[in-house]
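A.B. asks: Next come a sequence and a model predicted from it.
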Amino acid sequence: MSFEFLVPVSNLVVAHTETLSEHTLGKQIRIHTTEDGFPDLEKTNIAILGIRENRNEVNFSGEELNFDNIRKSLYELYPGNWSTNIVDLGDVVPGNEVSDTYYLVREVLSGLLKKDIIPVILGGSQDLVYAQYRSFDVLERMVNLVNIDSKFDLGNSSQSITNISYVSKIIVEQPYNLFNYSNIGYQTYFNAQEEIDLIEKLYFDAYRLGEVIADITIAEPIMRDADLVSLDLGAINSLSLSGLVSSPNGFDGREICAISRYAGISDKVKSFGIYEFKNFKNETTTTLLIAQIIWYFIEGVNYRSNELNIRELKSTLHYNVPVENEILSFYKSAMTGRWWIEIPFISSGNNKLQRHTLLPCTYNDYERACNQEIPERWYKAKRKNEV
């Protein structure tokens, strides 16, 4: 494993941690330090990892990233009633080429995935999601990517990868492991109509900012079906992120923390990345919000209900709803009240797809089916299975 290339958490942050209360997160996280070396990963649930790479940002100005203030803000917080074991692995520093950084990130994240440890990534430019996604190759199964972003970041796959074009690389490059891409919070005026049409053509899911703000619970079933989650800080409005280049419109602090908690509470999410961080002066508000986003993700992980095999639990309620020429099969958890809908599995010889035959949904989807409306996400997932 490539952990030996990771740079320890800075001595300034470690010294700051010494001044904190014994009950803070900083005193409970096992930290990779210069003095103590690399922490033991036995029984670890979550690993924090900084990636100081930003050279493929389209507006790269040459700045070097530093996550010290985010770490200080996070370490100062108090944990909930958690049983989660957390380590901070330190940082990946940029390699000679960006491709070298991608390789190292992929190796580190693959090693964590194999150990069933969830990486929480503090990243520079969002093209790093490509390496985050490729780390799943070791699991040899299809992957669902959820991107919390004002833009789709599709770009042109024939050109060099950037922080606004990495999704097209994920779609077209082998091995083809992407089953679904979902965007939460896109803003129409930031996306070309051709890209919006392509999302629809590929049967991907996209939810406009206003739609999600009006009902934040829309994000829950999307996250419940995600393997990896990427958050572009530009999806947060400029009032909530002082100093970062973001739009006047976007999620506020409460909304983004709720979405982060949905990601954490999902039994399936195995990797969570926060990208597009920039260094600037007077960044206290921003670093504290990022720390709270991480806090809510960890909170969610701590309250996972282990319902991946919901169909096999004796307490699960099952409903069949005839709609047009289909019989829609719904499952409801007796423990959490969450809903799923079954997608007919097309036997194509592709065993990677079998895990996608249950699709998280909402009670509203069930109600609409009872009123003879086929849920749009069910239709899209079914079409993807048929392709």
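C.D. replies: Cool, the structure landed. Numbers count the residues shown, from 1 in each chain.
A.B. asks: alpha carbons only for contacts and neighbour counts from here, please
C.D. replies: OK.
A.B. asks: list the buried ones in stretch 317-327?
C.D. replies: For stretch 317-327, burial by neighbour count (16 or more other CA atoms under 10 Å) applies to residue 321.
A.B. asks: Repeat that for stretch 153-161.
C.D. replies: Under the neighbour-count criterion of 16+ other CA under 10 Å, stretch 153-161 has 153-155, 157, 161 buried.
A.B. asks: possible to save those as a markdown table with distance to residue 372 and secondary structure?
C.D. replies: As requested, the buried residues of stretch 153-161 are exported to a markdown table (distance: CA to CA, whole Å; DSSP: H, G, I helix; E, B strand; the rest coil):
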| residue | distance to residue 372 | secondary structure |
| --- | --- | --- |
| 153 | 35 | coil |
| 154 | 34 | coil |
| 155 | 38 | coil |
| 157 | 40 | coil |
| 161 | 44 | coil |
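A.B. asks: Start from the N-terminal end of the stretch 1-150 of the chain and give the helices.
C.D. replies: 11-18, 68-76, 98-114, 129-134 (DSSP state H, counting those that start in this stretch).
A.B. asks: which one of those helices is the most hemmed in?
C.D. replies: helix 129-134 (a mean of 24; mean count of other CA atoms under 10 Å).
A.B. asks: what about stretch 123-141, start to end distance?
C.D. replies: In terms of CA to CA, to the nearest Å, the two terminal residues of stretch 123-141 are separated by 25 Å.
A.B. asks: again, but for stretch 203-222
C.D. replies: Terminal residues of stretch 203-222 lie 14 Å apart, using CA to CA.
A.B. asks: Dump the helices of the stretch 1-150 of the chain to TSV, plus distance to residue 254.
C.D. replies: Output for these, formatted as TSV (distance: least, CA to CA, whole Å):
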stretch	distance to residue 254
helix 11-18	27
helix 68-76	17
helix 98-114	29
helix 129-134	24
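A.B. asks: looking at those, which is closest to residue 43?
C.D. replies: The closest of those to residue 43 is helix 98-114. By CA to CA, the value is 11.9 Å.
A.B. asks: gap between residue 331 and residue 160?
C.D. replies: In this view, residue 331 and residue 160 are 44 Å apart by CA to CA.
A.B. asks: which residues are in contact with the longest strand belonging to the chain?
C.D. replies: Ranked by residue count, the top strand of the chain under DSSP state E comes out as strand 178-186. For strand 178-186, the external contacting residues (CA atoms under 8 Å, 6 or more residues apart in numbering) are 142-152, 170-171, 204-212, 219, 222, 235, 250-251, 384.
A.B. asks: buried ones in that strand?
C.D. replies: The neighbour-count check on strand 178-186 (16+ other CA under 10 Å) flags 178-186 as buried.
A.B. asks: any idea how far that strand is from the chain center?
C.D. replies: Distance of strand 178-186 from the chain centroid (CA atoms, centre = their mean, to the nearest Å) equals 10 Å.
A.B. asks: Next one for the comparison:
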Amino acid sequence: MSLELLLPVEEMAVAHTALQSDLSLGKKIKLHTKKDGIPDLEGIQLAIVGIPESRGAVDNIGAGKGLDVIRKYLYQMFPGNWHASIADLGNIPAGNETGDSYFLIQEVLGELLEQKITPIIIGGSQDITYANYRAYDRIGKPVNIVSVDNRFDIGEMDPLLNSRNYLHYIVMDKPNNLFNYSNIGFQTFFNSQEEIDLMDKLHFEAYRLGGVTNDITTVEPILRDADIVSLDLGAVRMSDAPANNNAVPNGFYGDQICAIARYAGISRKLSSFGIYEYNSKFDQRQHTAHLIAQTIWYFIEGFNLRIDEYPFSSKENYKKYIVLVDDQTINFYKSDKSERWWMEIDFVHNNLEKSTLIPCTYQDYLTANNQILPERWLKTFRKLN
């Protein structure tokens, strides 16, 4: 079993936990310690995994060190009215070569996914997302990735996989299980026009920072449709997350990144969540480590608020709204439980007519009523047909 190769949680973090209240999160989490070994995973739903691999980092060498500080802040927090069982499995050791690390990461995460345990990854450089994606090869189903980042990281097919070209590898490598990629928070001046045009050509979704920050709730349907969420700390403004050599003045505020994490946690489809590019040598007063701990807390909070909705329950229980746009009929569904919206797309696969629901917003419904096809509907329709 690949899990046997995991390194225990750092002694400093374990010792700090012993000083905390019995009601603290650190006392509720099952820890992989040097003394007790890997905890029994029976019934575990969430597993924290540290990955200090950073040889693929571009201009951020040293990312992934100091994970014990993040754990220290996380363990001293108090849980909400949570039901999910959590384990901290410690760290995945770095291999002799980056390829060895990717393989081990893929094996560990794949094993957790097979056990229906959602990994919470603390990186390391963001190219780890590629290994996370490859872990889904075991499951053999299409994968949707959402990246919270100021760049697309599609880069060039350089011989060496890195944090600025990992998406290129995901798109080009076989087997290709990627169905959709969405970027939340890109900043135009960090992405060439060619890359922006390529995103559109591939029918991927990209949401500019300004448009998202005006109404952070617009990201919820995007995250609701994700299997993997990869969060680059470069998406957070330097004043809120300085521990990244690529930090820039503009980006999400700390409370906004926590809200995004909460939406990710709420999504019943999402099965892995990662935060990358933390570099402790730039962390003034451990400011960023504390923010990452809060971001993880909000993800876990969202996870504990999950409810059974489509595709985990029948759409017949929803209110149905039929909208005719030109010659195209779109069925919208509104949940009585959460008041969230979905829209239906008809397509042909192997000469068979099929349909699927994708998450949307009330605004998409209003857009259709104004005789305009919603952008998310169009991109998915083109991809399926």
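C.D. replies: Alright, I've got the coordinates. Keep in mind that this is a model prediction, so the values were computed, not measured.
A.B. asks: And the strands in the stretch 101-250 of the second structure, which stretches?
C.D. replies: For the stretch 101-250 of the second structure, strands defined by DSSP state E, counting those that start in this stretch occupy the ranges 118-123, 143-148, 178-186, 205-208, 228-232.
A.B. asks: What span of the second structure is stretch 336-344 of the first structure aligned with?
C.D. replies: Under the alignment (TM-score structural alignment), stretch 336-344 of the first structure falls on residues 338-346 in the second structure.
A.B. asks: Could you provide the buried residues of stretch 153-161 of the first structure in TSV, with additional columns for distance to residue 288 of the first structure?
C.D. replies: Listed next are those as TSV, based on distance: CA to CA, whole Å:
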residue	distance to residue 288 of the first structure
153	26
154	30
155	32
157	36
161	30
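A.B. asks: Of the residues you listed, just say which sits nearest to residue 59 of the first structure.
C.D. replies: Closest approach to residue 59 of the first structure among those (CA to CA): residue 161, at 13.3 Å.
A.B. asks: when you align them, which residue in the second structure goes with that closest one?
C.D. replies: For residue 161 of the first structure, the residue aligned by TM-score structural alignment is residue 161.
A.B. asks: For that match, which non-adjacent residue is spatially closest?
C.D. replies: Spatial nearest neighbour of residue 161 of the second structure, chain neighbours left out: residue 56 (6.6 Å); criterion: CA to CA, 6 or more residues apart in numbering.
A.B. asks: Ok, residue 117 of the first structure next?
C.D. replies: residue 45 is the one closest to residue 117 of the first structure (CA to CA, 6+ apart), at 5.0 Å.
A.B. asks: Let me see the contact set for that neighbour.
C.D. replies: Shown in contact with residue 45 of the first structure (CA under 8 Å, 6+ apart): 84-86, 116-118.
A.B. asks: Derive a ChimeraX selection command for the buried subset of these.
C.D. replies: ChimeraX command restricting the contacts of residue 45 of the first structure to the buried ones, with burial defined by 16+ other CA under 10 Å:
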select :84,85,86,117,118
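A.B. asks: okay, the contacts of residue 45 of the first structure in JSON lines with distance to residue 75 of the first structure next?
C.D. replies: Converted to JSON lines, those look like this (distance: CA to CA, whole Å):
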{"residue": "84", "distance to residue 75 of the first structure": "15"}
{"residue": "85", "distance to residue 75 of the first structure": "14"}
{"residue": "86", "distance to residue 75 of the first structure": "11"}
{"residue": "116", "distance to residue 75 of the first structure": "23"}
{"residue": "117", "distance to residue 75 of the first structure": "20"}
{"residue": "118", "distance to residue 75 of the first structure": "18"}
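A.B. asks: What remains of the contacts of residue 45 of the first structure once you look at the second structure?
C.D. replies: Shared with the second structure under both residues aligned by TM-score structural alignment, their matches' CA atoms under 8 Å, the contacts from the contacts of residue 45 of the first structure are 84-86, 116-118.
A.B. asks: picking up where we left off before, need the contact list for the match of residue 161 of the first structure.
C.D. replies: 56, 127, 169.
A.B. asks: Count the residues that sit near the last one.
C.D. replies: In other words, residue 169 of the second structure. By other CA atoms under 10 Å, the residues close to residue 169 of the second structure number 20.
A.B. asks: quick one on the thing from earlier: tell me the one of the contacts of residue 45 of the first structure nearest residue 24 of the first structure?
C.D. replies: Of those, the one sitting nearest to residue 24 of the first structure (CA to CA) turns out to be residue 86, at 12.7 Å.
A.B. asks: measure that closest one to residue 278 of the first structure for me?
C.D. replies: On the measure of CA to CA, residue 86 of the first structure and residue 278 of the first structure end up 25 Å apart.
A.B. asks: Can you tell me the centre-most residue of the second structure?
C.D. replies: With distances taken as CA atoms, centre = their mean, residue 229 lies nearest the centre of the second structure, 1.2 Å away.
A.B. asks: What distance do you get for that one to residue 49 of the second structure?
C.D. replies: Separation of residue 229 of the second structure from residue 49 of the second structure (CA to CA): 15 Å.
A.B. asks: cool, and residue 60 of the second structure?
C.D. replies: Separation of residue 60 of the second structure from residue 49 of the second structure (CA to CA): 21 Å.
A.B. asks: out of the two, which sits in the busier spot?
C.D. replies: Taking neighbours as other CA under 10 Å, residue 60 of the second structure and residue 49 compare with residue 49 leading, 24 against 21.
A.B. asks: Quick one: residues contacting that one.
C.D. replies: Residues counted as contacts of residue 49 of the second structure (CA under 8 Å, 6+ apart) are 88-92, 119-122.
A.B. asks: Go again with 7 Å.
C.D. replies: By CA atoms under 7 Å, 6 or more residues apart in numbering, the contact set of residue 49 of the second structure is 88-91, 119-122.
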